[in-house]
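quick one: sequence and predicted model below, then my questions.
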Amino acid sequence: MKPTIGFIGTGVMGKSMAHRLLEAGYDVHTYTRTASKAKELLQNGAIWQGSVKELAKQTDVIITMVGYPRDVEEVYFGTNGLIENALKGSILIDMTTSSPDLAKKIAEKAKEKELHAIDAPVSGGDIGARNGKLSIMVGGENHTVDQVMPIFKELGQNYVWQGPAGAGQFTKMCNQIAIASTMIGVTEALVYAEKAGLDPNIVLESISGGAAGSWSLSHLTPRVIRRDFSPGFFIKHFIKDMTIAIESAEEMGIDLPGLKLAKELYEELARNGEENSGTQALYKYYV
């Protein structure tokens, strides 16, 4: 039998992820602070629960995909949180990009309550979520991870166990560090092409298959060319991720100047009202 899934957080990516699980035949219960965000899922068969506590008592595997570490803490801890109310033996999967230290804390507290916790942040944006092609970076006990691999297979095409609790989040920080500097290069290349009088679509065709190729170049540059700055991933959430990565790096005694520069550029965009735009809106810094 397939486990009953609880899904908390139905934003840009969470909604598509929960929808894929419904299509795969799972019973999905959902809760989100803004009920209207779950409307489409409910119309497609998801079951609404009025609180985290109610959802926890009805499900076997609970997936969270919320915004910030503080949101993760609110969902997992306290008298109305998942750890106090989930059924014994339940598996808790946090797919939010959050702090590695918080992931470790959740795993420790969950174990005290005879629960199992996995940190499994994702990469791939709204496109990857819709198409079930996310990259899933997994931390937690190996035998627990094995139990939920069928779920990961519905959500992603690349799901890799990285190690114990927190390892998934550390790996996601590597992902975000790589993307941060890449976005600067991708954006500057596009601005340069346009200023040189080149057709950006033809330039993209030439360079995306060579050494400059990247997911960001292939998927986000076409959006910029169309002047589509809608969020596949919010700038405000990217700033959050870069902050976590910088703090984590500092704890390890590492200086990451490229990451710090990217964060400064995105923070300036946020101050100019672009916090809810997609990360490709970095283009607006240059024009």
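Ah, there it is.

contacts, neighbours, all on C-alpha from now
Noted.

could you measure residue 73 against residue 51, distance?
Taking Cα to Cα, to the nearest Å as the criterion, residue 73 is separated from residue 51 by 15 Å.

for the lengthiest strand in the chain, buried residues please.
Selection of the longest strand in the chain by residue count, based on DSSP state E, yields strand 156-163. Buried residues in strand 156-163, defined by neighbour count with 16 or more other Cα atoms under 10 Å: 156, 159-162.

over to stretch 16-29?
Judged by neighbour count using 16+ other Cα under 10 Å, the buried positions of stretch 16-29 are 16-22, 26-29.

of all those residues, which comes closest to residue 100?
For residue 100, the closest of those turns out to be residue 17, at 22.5 Å, with distances computed as Cα to Cα.

same for the longest strand of the chain, what does it pack against?
Taking 3 or more Cα pairs under 8 Å, 6 or more residues apart in numbering; DSSP states H and E as contact, the helices and strands that strand 156-163 lies on are strand 134-139, helix 142-147, helix 167-195.

contact partners for the residue nearest the centre of the chain?
Using Cα atoms, centre = their mean, the residue of the chain that lies closest to the mean C-alpha position is residue 122, 4.6 Å off. With Cα atoms under 8 Å, 6 or more residues apart in numbering as the criterion, the residues that contact residue 122 are 95-97, 134-137, 172.

want to compare, so here's the second one:
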Amino acid sequence: MKVGFVGLGLMGEPMARRLLSAGHEVRVTSRRRDSAAALEAGGAEWAATPRDCAVGRDLVMVMLPDVATVELAVLGPEGVLAGGPAIVADMSTTAPELSERIAARAAAAGLSALDAPVSGGPAGAEGGTLSIMVGGDPGTFAASVPVLRVLGTPRLLGPAGSGQRTKLVNQLLVAATVSGVAEAWSLATSLGLDLAAVHDVISGGIAGGPLLDFMWPRLMRGDVAPGFKIDQMIKDLRLALTEAEEGGLDLATARGAHQRFQDLSTTGHGELGTQAIVRHGSLHPNTSDRSARQ
């Protein structure tokens, strides 16, 4: 299939690479051409704009960092829809309302659109094991499945916007778990426990899970490199909180996590991985006081 890919960051580059390796004709574009160097060496075609990336494509995938960037890249004068691809699949995490507008604009132009955000991080993008949450028309989804399956497991969840709404539910759970692991780490540190032994024990019980196994070893070695950036989580939680407020819900856990991440971003930590939440002042264990009491 002739595929376009817009956005070659932590997630986009390995996703585009998998599509190329699977034998699809891939055309790519990004803010920086150097991010496409390895893909071009492997046979991908470069396009100067999202519009150029989309011309003559069966499917164009978009993986960009925020709502405004997606809106411009898809709906702008040099955007994807101006290039007339058969299908555009926005795999970013954006506002459900934007997904609905993209779908409406695509339909008015005789094109099709899906919102198809993903979960699984860079490792899932590399390994083709992403969970892909899709909103849109069943026929459009069916036509896209052969390509989506190269990247992971796609599931149609309802009409336009449904994929994004499901991703916001996912991100609320991720943020809550990241916060919980960070607090558990801080408590274990404060108690003077053997941190490796604690992880071994709790990972085998009901508290175990992928995020615990991702975060705990990194915290032990002080690794705060991003698998998912703090600033991205702030954006996702803001979207989730907006949806919740419209439904009359008070998501206290989401609000607390959002505030901690926002505090860290304000002090220059927004580009770090979300595990850096342990650097928040509220999570600094006071081991000296405990030692004095023992």
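Right, received. Where do you want to start? Predicted model, so just to flag it, every value in this text is computed and none were measured.

hmm, back to that, pick the most buried one from the helices and strands packed on strand 156-163 of structure 1.
Here the criterion is mean neighbour count by mean count of other Cα atoms under 10 Å, and of these the winner is strand 134-139, at a mean of 26.

give me the angle between it and helix 167-195.
Calculated by axes from the mean of the first three to the mean of the last three Cα atoms, to 10 degrees, strand 134-139 of structure 1 forms an angle of 150 degrees with helix 167-195.

specify, as a residue range, where strand 134-139 of structure 1 falls in structure 2.
Counting by TM-score structural alignment, strand 134-139 of structure 1 falls onto residues 130-135 of structure 2.

which residues touch that stretch?
114-121, 124, 141, 148, 151-164, 166-167.

next: stretch 221-240 of structure 2.
By Cα under 8 Å, 6+ apart, the surrounding residues in contact with stretch 221-240 of structure 2 are 10, 65-66, 93-95, 121-122, 168-169, 171-172, 175, 218, 254, 258, 261-262, 265, 269-276.

out of the buried residues of stretch 16-29 of structure 1, what pair is the most spread apart?
Among these, the pair separated by the greatest distance (Cα to Cα) is 16 and 27, which sit 15.2 Å apart.

what's the neighbour count on the counterpart of residue 253 of structure 1 in structure 2?
Structural alignment places residue 253 of structure 1 opposite residue 248 in structure 2 (criterion: TM-score structural alignment). Counted by other Cα atoms under 10 Å, the residues lying close to residue 248 of structure 2 total 9.

same deal with the one 4 residues further on?
By other Cα under 10 Å, the residues close to residue 252 of structure 2 number 10.

ok, it to residue 240 of structure 2 distance?
As for residue 252 of structure 2, its distance to residue 240 of structure 2 is 12 Å (criterion: Cα to Cα).

and what of residue 217 of structure 2?
On the measure of Cα to Cα, residue 217 of structure 2 and residue 240 of structure 2 end up 29 Å apart.

among the two, which residue is more densely surrounded?
Taking neighbours as other Cα under 10 Å, residue 217 of structure 2 and residue 240 compare with residue 240 leading, 24 against 14.

neighbours around the residue mapped onto residue 215 of structure 1 from structure 2, how many?
Here residue 215 of structure 1 is matched to residue 210 in structure 2, going by TM-score structural alignment. The criterion is other Cα under 10 Å. On that basis, residue 210 of structure 2 has 9 neighbouring residues.

endpoints of stretch 39-48 of structure 1, how far apart?
Start and end residues of stretch 39-48 of structure 1 are separated by 9 Å (Cα to Cα).

same check on stretch 126-142 of structure 1?
Across stretch 126-142 of structure 1, the terminal residues are separated by 28 Å (Cα to Cα).
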